[in-house]
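Colleague: Pasting a predicted model and its sequence here:
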Amino acid sequence: MKESFTSSQKYKQREASVLETALEVFAEYGFRKTCMEDISSRMGLAVGTLYRYAQDKKDLYGKAVAYGFSHWQRAAIAAAETSSDPIERFRLFCSKAFSYLKEEPRLRKILAGDPALFPLIDAKDPFESINSRSVAILQGLIQEGIDAKVFSVPDARIAARILFSIYQLSIEKAYVEESGDEQLLFEQSLDLVLNGLITRS
């Protein structure tokens, strides 16, 4: 049992290392120009070893991006957890979710080169499970504010879905189109959102 656990741990550690490296290489060369040998060479592994963690290049790309997105999501959650005030928790979550890509150039490059990874309205979402969880987290934060009587919206679920769409648009403008005024645009958008959520006495 202990040996099996250790083996599983080693697999997860090596998998994380493979995904980190894949993220780096895909960001550097893009999906089309990257080959499995580029990633295995960067790690000093036989190329066959990568097939323990992914079926092919497309599968590895999807897993590497999902890995990056999961870290992005966890960073936003961790930021929200530094406060107990519902309004501040909401603000911290949204701010970190937006600013994270400044700290993670690999994901920023991948998104700029492949905007379909973060689709807007009515497009097929390759990361639906991760993005659905982000919407659920937003919904939970809004519901916290409603329960604390600091937010006043009729349906936290609908509000979360609308806000996530606005967030996707902000990411598109900021990190794919690079309009130059992205931070100001985001801050003003967040202020407008909070003004709409906060209960008026």
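Modeller: Thanks, I have it.
Colleague: going forward, measure contacts between C-alpha atoms and count neighbours the same way
Modeller: Will do.
Colleague: ok, Lys149 to Arg32 distance?
Modeller: Distance of Lys149 to Arg32, computed by Cα to Cα, to the nearest Å: 51 Å.
Colleague: Settle it for me: which of the two has more neighbours?
Modeller: Lys149 (13 against 9; other Cα atoms under 10 Å).
Colleague: how far away is the closest residue to Ile142 other than its chain neighbours from Gly140?
Modeller: Sequence neighbours aside, Ala156 is the residue nearest to Ile142 in space, at 5.8 Å (criterion: Cα to Cα, 6 or more residues apart in numbering). The gap separating Ala156 from Gly140 is 8 Å, by Cα to Cα.
Colleague: Of the two, which one has the most company?
Modeller: Taking neighbours as other Cα under 10 Å, Ala156 and Gly140 compare with Ala156 leading, 21 against 16.
Colleague: Look at Pro119 and give its secondary structure.
Modeller: coil (DSSP: H, G, I helix; E, B strand; the rest coil).
Colleague: can you pull the contacts of the spatially closest residue to it that is not a sequence neighbour?
Modeller: Closest residue in space to Pro119, ignoring its immediate chain neighbours: Asp125 at 6.0 Å, by Cα to Cα, 6+ apart. If you count contacts by Cα atoms under 8 Å, 6 or more residues apart in numbering, Asp125 has them with Ala116, Leu117, Phe118, Pro119.
Colleague: another one to put next to it:
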Amino acid sequence: MPRLFNDKLCPVRAKRERRKEARPGELIQAALELFVEKGFAATRSEEVAARAGVSKGTLFLYFQSKEDLLRAVITENLAGRFPEWNEEFEAFEGSTADMLRHCTKVWWERVGATPVSGLTKLMLSEGNNFPELASFYQREVVRPGNALIRRILRRGIDSGEFLPVDVDHAIYAVIAPMVFLFLARHSATCVDHDIALDPLQYVATQTEIVIRGLSLPPTALPHAT
């Protein structure tokens, strides 16, 4: 009889364990949504817990503070993805211009079109009030992101596709349109609402402007006679 009782409990226990394992991810997702909707300072820990369907006490079993929760949100959705993105850089076959087109398009699909894009606006608007979090974002997102774009531009220069520009400054020609699109997506004042702004067309147009500005003229190519 005791054995039968234990066997009956196994599925319940397994379900509870699966639920326990899922909670950090659910809390991170709930926090991302609320931080983007309301801002970091205005979001209360109990709101995050309620949206995730757990108690406030349960939240603090996984995250010691709201600041730790935001760090987890940033790591899960941005900082932790740079190894994958750098691997894609290494594996890419084709011209650097095509690589840049691919990267900006994929960036929109994976980040810009999702709630994750709101993290940039969040850090721009509230980072000065939370310097430790701003430093974390700078270290874990901004610097690796700049480094990846720097690698792309350096690839084009080394292959003779791009002009030998100052790469440390040229990276912002790629970044600035992306930041604008983040802000346009999460702000009512960044764009003229009488003109429809198609995100993919915007990304493609801005990328072509950058590529044309960087590309060597035909007469300057190494094989030209």
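Modeller: All right, it came through fine. Keep in mind it's a predicted model, so treat the numbers as computed, not measured.
Colleague: thinking again about what came up before, put the buried members of the contacts of Asp125 of structure 1 into a ChimeraX selection.
Modeller: Entered in ChimeraX, the line below selects the buried ones among the contacts of Asp125 of structure 1, by 16 or more other Cα atoms under 10 Å:
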select :117,118,119
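Colleague: which helices and strands sit right next to the longest helix along structure 2?
Modeller: Looking across structure 2 with DSSP state H, the single longest helix is helix 2-38. Counting contacts by 3 or more Cα pairs under 8 Å, 6 or more residues apart in numbering; DSSP states H and E, helix 2-38 of structure 2 packs against helix 45-52, helix 66-77, helix 118-126.
Colleague: From the contact counts, what lies against the helix or strand hosting Ala173 of structure 2?
Modeller: Assessed by DSSP states H and E, Ala173 of structure 2 sits inside helix 167-186. Contact partners of helix 167-186 of structure 2 among helices and strands, from 3+ Cα pairs under 8 Å, 6+ apart: helix 118-126, helix 143-158, helix 199-214.
Colleague: a helix runs through Val165 of structure 2, doesn't it?
Modeller: No. Going by three-state DSSP, the assignment for Val165 of structure 2 is coil, not a helix.
Colleague: which residue lines up with it in structure 1?
Modeller: By TM-score structural alignment, Val165 of structure 2 lines up with Pro154 in structure 1.
Colleague: So for the residue nearest the centre of structure 1, what's the nearest residue that isn't a sequence neighbour?
Modeller: Geometric centre of structure 1, nearest residue: Phe69, 3.4 Å, by Cα atoms, centre = their mean. Of all residues not flanking Phe69 of structure 1 in the chain, Ile130 sits nearest, at 7.5 Å (Cα to Cα, 6+ apart).
Colleague: what residue of structure 2 matches up with the residue nearest to the centre of structure 1?
Modeller: Taking TM-score structural alignment, the alignment pairs Phe69 of structure 1 with Leu78 from structure 2.
Colleague: rewinding a little: would you mind giving the contacts of Asp125 of structure 1 as JSON lines with distance to Thr49 of structure 1 added?
Modeller: JSON lines is the format used below for these (distance: Cα to Cα, whole Å):
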{"residue": "Ala116", "distance to Thr49 of structure 1": "29"}
{"residue": "Leu117", "distance to Thr49 of structure 1": "26"}
{"residue": "Phe118", "distance to Thr49 of structure 1": "30"}
{"residue": "Pro119", "distance to Thr49 of structure 1": "32"}
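Colleague: In this structure Ala173 of structure 2 contacts Val210, no?
Modeller: Yes. Between Ala173 of structure 2 and Val210 there is a contact under Cα atoms under 8 Å: 6.7 Å.
Colleague: To what extent does the helix holding Ala173 of structure 2 diverge from structure 1 after superposition?
Modeller: Helix 167-186 of structure 2 differs from its equivalent in structure 1 by a mean of 3.0 Å after superposition (mean Cα distance after the TM-score superposition for structure 1).
Colleague: Can you name the residues in contact with that helix?
Modeller: By Cα under 8 Å, 6+ apart, helix 167-186 of structure 2 touches 112, 117-118, 120-121, 146, 149-150, 153-154, 190-191, 199, 203, 206-207, 210.
Colleague: Let me have the helices and strands packed on helix 167-186 of structure 2 in a markdown table, adding distance to Phe5 of structure 2 as columns.
Modeller: Listed next are those as a markdown table, based on distance: least, Cα to Cα, whole Å:
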| stretch | distance to Phe5 of structure 2 |
| --- | --- |
| helix 118-126 | 49 |
| helix 143-158 | 54 |
| helix 199-214 | 58 |
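Colleague: For Trp108 of structure 2, find the nearest of those.
Modeller: With Cα to Cα, the closest approach to Trp108 of structure 2 among these belongs to helix 199-214: 7.4 Å.
Colleague: Map Leu59 of structure 2 across to structure 1 for me.
Modeller: Alignment note (TM-score structural alignment): Leu59 of structure 2 maps to Leu50 of structure 1.
Colleague: With Leu100 of structure 2 instead?
Modeller: Using TM-score structural alignment, Leu100 of structure 2 sits opposite Phe90 in structure 1.
Colleague: host element of its match?
Modeller: helix 86-103.
Colleague: One more: Glu178 of structure 1?
Modeller: Counting by DSSP H and E, Glu178 of structure 1 is part of no helix or strand.
Colleague: burial count for it?
Modeller: 12.
Colleague: Pull up the gap between it and Phe186 of structure 1, please.
Modeller: Note on Glu178 of structure 1: its distance to Phe186 of structure 1, by Cα to Cα, is 13 Å.
Colleague: burial of Asn131 of structure 1, as a residue count?
Modeller: Asn131 of structure 1: 17 surrounding residues under other Cα under 10 Å.
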